[in-house]
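S.K.: based on what follows, work out the 3D shape:
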Amino acid sequence: MSQPSAPWSRPTPPQQGEQPRRRDPGAQDPGVRNPGAHGLARPSDGGHVPGPVSAPGPISAGTTRTFFYHRLALADRNHRWWMPLVEGVIGVGIYLVLSILFGIAIAFTLPESLSEDVLAMDQLDPAVFLLLFGSVALMLPSVLLARLVLGPRPLGLVFSVAGRIRWTWLLTCLGAAAAVYVVVNAVGIGLDMVTGGGVPQLELAPGFGWLVVLWLVVVPLQCTAEELVFRGYLAQTIGRWLKHPAWAILLPVPLFVLGHTYDVWGQISVGIMAVTMGVVTWRTGGLEAGIALHTVNNMVVTAMGMVGLADMNETSGSPSDVVFEVILNGVYLAIVFWLVRRRPALAVTR
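M.R.: Predicted coordinates:
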């Protein structure tokens, strides 16, 4: 394998008939297909952690580059550095319009369930449940419509390096996340019973039937929408300007945490989960693993609230909640990394 030229040396000119080669600052070495499974410090330049870099220009014909998920916007020859900023403005505008229309529809059809203080409303009221989760789900069409305007192309690059949702991989990750949550929660309930907590008493929430319908339809859309924004749009926006994946993983975390009204322990737990979803997105080359974890987490929490095993309106946490979150996310992260190694056909770069 040829060695890269030193920054002060003149690159060797191409031989007659040979096409000149360009190397993208964020591109993986073409001979390396999958990133390392044990950390983030394995960029293509041998581990050097760069500072901000300017986005390279359009890709010329005959040039081949390999991109990780957070750098996929550079795969579009027509991309420009300013495009994600305009895309964000368009997305916010679309979201505001959809939110106003959605709020008006809820207010006219279900006015008796709503009060002035949204945070004080009972989240297990079907109308409130629809308002809270549905308003977040509106980010899904907002992001997709904004990306249709400016790109990058194809649209599916926001989902994965394959340019689409990889449904088999998504279902695999859903199964893995569900197994982790069932086992860890079962152990937690068992320990609580052994230490004198007693047998949990089930109590169905009023409007349980409507809640089940919303639980099956709206909650997965809400989780997918958040992943599209925080691990999709924001990560790929940062990836246009900053090469190392750590920037794309960590910089959206504070924004994600601030969107949750918990105390400090709850915020730390949310932050741990956000980092985990960012890491699996980078490692697997798509949003599927993060969507799976997010969806299973929210569906488990809301299901427990619907049967009286959790308080949906609780905003305080404890250090034990953080430990619980570390175990859950650590086990899921290990399983996803193992599954990627076991599935060589799964593309993690483009």
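S.K.: can we go C-alpha only for contacts and neighbour counts from here?
M.R.: Noted.
S.K.: which residue is the nearest non-sequential neighbour of Val270?
M.R.: The shortest distance from Val270 to any residue that is not its chain neighbour, by C-alpha to C-alpha, 6 or more residues apart in numbering, is 6.0 Å, and that residue is Val257.
S.K.: for that neighbour, helix, strand, or coil?
M.R.: Of the three states, Val257 takes helix according to DSSP: H, G, I helix; E, B strand; the rest coil.
S.K.: same deal with Arg80?
M.R.: Secondary structure, three-state DSSP: Arg80 is coil.
S.K.: hmm, back to that, how many residues are close by the residue nearest to Val270?
M.R.: A count of neighbours around Val257, defined by other C-alpha atoms under 10 Å, yields 19.
S.K.: now for it: which residues touch it?
M.R.: When contacts are counted by C-alpha atoms under 8 Å, 6 or more residues apart in numbering, Val257 is found next to 267, 270-271, 274.
S.K.: helices of the stretch 101-250 of the chain, start to end?
M.R.: Counting by DSSP state H, counting those that start in this stretch, the stretch 101-250 of the chain has helices at residues 126-137, 139-150, 167-192, 208-227, 234-241, 245-250.
S.K.: before we move on, back to that, which among the contacts of Val257 gets closest to Thr315?
M.R.: Distances from Thr315 to those, taken as C-alpha to C-alpha, are shortest for Gln267 (9.6 Å).
S.K.: quick one more, to check against the first:
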Amino acid sequence: MSPARPPADLPPHDPVIALGGSRQPIRPPESGVAYSAVLRGPDHWPVRSWFGLAFALFGYALVVPIVNQLLNGLFWLIWGQGATFGQWFARATAYEMPQGLVAGHLALATLIPISMVMVVGWHRRPRQFLSSVQPGLRWRYLLLCLPIAAVLLNLVLWIGQGSIPEFSAPHGWWWWVLVIVLCSPLQAAGEEYFFRGYLLQGIGSLSRHRWVGIVASALVFALFHGVQNIWLFIDRFAFGLLAALLVVITGGLEAAIAAHVANNVFAFGYAVFTGSVAGTRAVQAIGPTQALMDVAGFALVALACWWLGRRLKVATTTP
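M.R.: Coordinates of the predicted model:
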């Protein structure tokens, strides 16, 4: 008599063995669960999430800098004009030239495929559930959230400053505008898919309390922005909290992506006409008033996008 064999649909005992997916099929999440719980289920192993989070952070630290250097190397070969690569790279990463912004933003856009590879290849979930619980990216909702975020963030900025900023057009301004409009949305989406997407779901799979994933993903997001004073840290941490909360209560990344895109496009756009993109890139400190105004703007955007989601009856749990 042959020895007893476990049913084929049981999860493997060692989740690391299933990285290639040969022993575990791709399965949708359980029905009726929130966005942060998409990776949970009967086939979920906590150690899988711990390994997944470690792999994702390692991928961020490895892939993003490599892509940034490769793109800057290509741009240096085309536009270097006698400068050494070290000189070019220093200026490019400081965003003193539009090519540097292209390289930096496209490098961060690689966080989208990194996140999808983790969800599909490691956790064995359909990639569409990374975008929303519907599943898939709800384009109509995203495109309607964009003008809401743009209007509210600008209104709060102008009220906070007491007037509309004065503009002056520098030489080559149209190159900067073109690069910002084309590349900043990809960079913003990349960060949302990674921090409010995979990290939120990965951490959320380890705890049944959704606030654990919301707070932890926001903390990692703020820390990954490098050197900053306490008020700038609070500014970024608050944005991460509100964006993650918005993702959970609307069931997807669309509103958070819209808010992030609007914030970055206008932040860099204003920098072109009121100062310099390099100056905005180099900011490491802000005051409490600016932090308060920024958080107020983010909160208004989150509230408006949540209301819009309710009006559109967007799905907030898996089907």
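S.K.: related to what we said a few turns ago, tell me the counterpart of the residue nearest to Val270 of structure 1 in structure 2.
M.R.: Residue pairing (TM-score structural alignment): Val257 of structure 1 is matched to Ala222 of structure 2.
S.K.: check Val331 of structure 1 too.
M.R.: The equivalent of Val331 of structure 1 in structure 2 is Leu300 (alignment by TM-score structural alignment).
S.K.: could you do Met83 of structure 1 as well?
M.R.: Alignment of Met83 of structure 1 against structure 2 is given by TM-score structural alignment, with Arg48 as its counterpart.
S.K.: so what's the residue count around that match?
M.R.: Around Arg48 of structure 2 there are 20 residues (other C-alpha under 10 Å).
S.K.: same thing with Asn329 of structure 1?
M.R.: 22.
S.K.: list of residues touching the helix or strand hosting it?
M.R.: Element membership for Asn329 of structure 1 (DSSP states H and E) is helix 319-342. Residues outside helix 319-342 of structure 1 that contact it (C-alpha under 8 Å, 6+ apart): 37, 173, 176-177, 180-181, 184, 265-266, 268-269, 272-273, 276, 280, 283-284, 289, 346.
S.K.: what subset of those is buried?
M.R.: 173, 176-177, 180-181, 265-266, 268-269, 272-273, 276, 280, 283-284, 289, 346 (16 or more other C-alpha atoms under 10 Å).
S.K.: and the aligned partner of Arg311 of structure 2 in structure 1, how close does it get to Val280 of structure 1?
M.R.: By TM-score structural alignment, Arg311 of structure 2 lines up with Arg342 in structure 1. Relative to Val280 of structure 1, Arg342 of structure 1 is positioned 15 Å away (criterion: C-alpha to C-alpha, to the nearest Å).
S.K.: for Leu204 of structure 1, same thing?
M.R.: For Leu204 of structure 1 relative to Val280 of structure 1 (C-alpha to C-alpha), the value is 35 Å.
S.K.: what's the angle from the helix holding Asn329 of structure 1 to helix 167-192?
M.R.: Put simply, helix 319-342 of structure 1 runs at 150 degrees to helix 167-192, going by axes from the mean of the first three to the mean of the last three C-alpha atoms, to 10 degrees.
S.K.: what's the end-to-end length of stretch 64-80 of structure 1?
M.R.: Between the opening and closing residues of stretch 64-80 of structure 1 we find a distance of 19 Å, counting by C-alpha to C-alpha.
S.K.: what lines up against Leu157 of structure 1 once you look at structure 2?
M.R.: Taking TM-score structural alignment, Leu157 of structure 1 has Phe129 as its aligned residue in structure 2.
S.K.: if we ignore the residues flanking it in sequence, what's nearest that match?
M.R.: With C-alpha to C-alpha, 6+ apart as the criterion, Phe129 of structure 2 has its nearest non-adjacent residue at 5.0 Å, and that residue is Pro135.
S.K.: what about the one you found, neighbour count?
M.R.: Residues contacting Pro135 of structure 2 under the criterion other C-alpha under 10 Å number 19.
S.K.: doesn't Gln128 make contact with it?
M.R.: Yes. Under the contact definition of C-alpha atoms under 8 Å, Pro135 of structure 2 touches Gln128, with a separation of 5.2 Å.
S.K.: please enumerate the shared neighbours of those two.
M.R.: Here Pro135 of structure 2 and Gln128 have no joint contacts, going by C-alpha under 8 Å, 6+ apart.
S.K.: do you know how far the match of Met83 of structure 1 is from Gly59 of structure 2?
M.R.: Arg48 of structure 2 sits 16 Å away from Gly59 of structure 2, going by C-alpha to C-alpha.
S.K.: do Leu303 of structure 2 as well
M.R.: If you measure Leu303 of structure 2 against Gly59 of structure 2 using C-alpha to C-alpha, the figure is 33 Å.
S.K.: more neighbours: the two, which one.
M.R.: The neighbour count for Leu303 of structure 2 versus Gly59, taken as other C-alpha under 10 Å, is higher for Gly59 (17 against 14).
S.K.: let me see the contact set for the closest residue to the more buried one other than its chain neighbours.
M.R.: For Gly59 of structure 2, ignoring the flanking residues on the chain, the nearest one in space by C-alpha to C-alpha, 6+ apart is Ile114 at 7.1 Å. Residues touching Ile114 of structure 2, when contacts are defined by C-alpha under 8 Å, 6+ apart, comprise 56, 59-60, 194.
S.K.: what's the answer for Pro170 of structure 2, then?
M.R.: For Pro170 of structure 2, the contacting residues are 272-273, taking C-alpha under 8 Å, 6+ apart as the criterion.
S.K.: go with 7 Å
M.R.: Pro170 of structure 2 makes contacts with Phe273, as judged by C-alpha atoms under 7 Å, 6 or more residues apart in numbering.
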